[in-house]
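> here's a sequence, model it:
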Amino acid sequence: MGGDFMRYKINIPNAKTKDCKKKIEEAFKKDARVEDCSVDLDSKTFEINTDKPSQDILSHLEELGYHGHII
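Reported below is the predicted structural model:
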């Protein structure tokens, strides 16, 4: 089992379109270890509530073609 759920806020500079938002949100919402997530295109931030380690989240974003860093 995973640990406690934490909310992360991640800056993703190259998340610029509605397609980016949809791609990121759909990829993470499929994961049972993600409670909720959303992308804000105006601030280019991704908020996620999960018990996954932050490095796993960043690695998954990179697999999708996005480079992010936790803020």
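
> going forward, measure contacts between C-alpha atoms and count neighbours the same way
Fine.

> okay, now I57: neighbour count?
19 (other C-alpha atoms under 10 Å).

> what's the helix or strand for it?
Using DSSP states H and E, I57 sits in helix 54-63.

> list the buried ones in that helix?
Neighbour counts over helix 54-63 (16 or more other C-alpha atoms under 10 Å) mark 54, 57-58, 60-61 as buried.

> angle of the strand or helix carrying E26 against helix 54-63?
In the assignment (DSSP H and E), E26 maps to helix 18-29. Going by axes from the mean of the first three to the mean of the last three C-alpha atoms, to 10 degrees, helix 18-29 is angled at 140 degrees with respect to helix 54-63.

> let's compare: structure for the following, please.
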Amino acid sequence: MTLIDEVQGKFLHFRFTIMPGSLEEHHGQVKFSWYFGPSDNPQTISGQDFIVIENGLIQSLVVFIEKSEE
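Okay, here's the model as predicted:
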């Protein structure tokens, strides 16, 4: 089971949404911001992912989860 499967299994009605305009790529390094939440509150959780890609495969992933306002 992957980390994504585990998170989605705990939050069945939540969905990830990439924030429009946040995706950036440069020399195999990718950065984007996202929301995670149910359809009635899709911005429940937010964060950023930083990914390094080599030979078409993810070599590293760093995830920052933003502090909730609540």
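
> quick TM-score on the pair, please.
The TM-score (TM-score structural alignment, normalised by the length of the second structure) is 0.28; 33 aligned residues with a C-alpha RMSD of 4.0 Å.

> related to what we said a few turns ago, now distance to D36 of the first structure too, for the buried residues of helix 54-63 of the first structure, in a markdown table please.
Listed next are the buried residues of helix 54-63 of the first structure as a markdown table, based on distance: C-alpha to C-alpha, whole Å:
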| residue | distance to D36 of the first structure |
| --- | --- |
| S54 | 15 |
| I57 | 13 |
| L58 | 16 |
| H60 | 16 |
| L61 | 16 |
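
> what is the nearest of these to C20 of the first structure?
L61 (11.0 Å; C-alpha to C-alpha).

> wait, that closest one sits on E25?
No - judged on C-alpha atoms under 8 Å, L61 of the first structure makes no contact with E25 at a distance of 10.4 Å.

> quick revisit: and the next helix or strand past the helix holding I57 of the first structure?
strand 69-70.

> for that next one, packing partners?
Judged by 3 or more C-alpha pairs under 8 Å, 6 or more residues apart in numbering; DSSP states H and E, the packing partners of strand 69-70 of the first structure are strand 6-11.

> and the strand it packs on, what does it pack onto?
strand 45-50, strand 69-70.

> would you confirm that H69 of the first structure contacts I10?
Yes - assessed by C-alpha under 8 Å, H69 of the first structure is found in contact with I10 at 5.4 Å.
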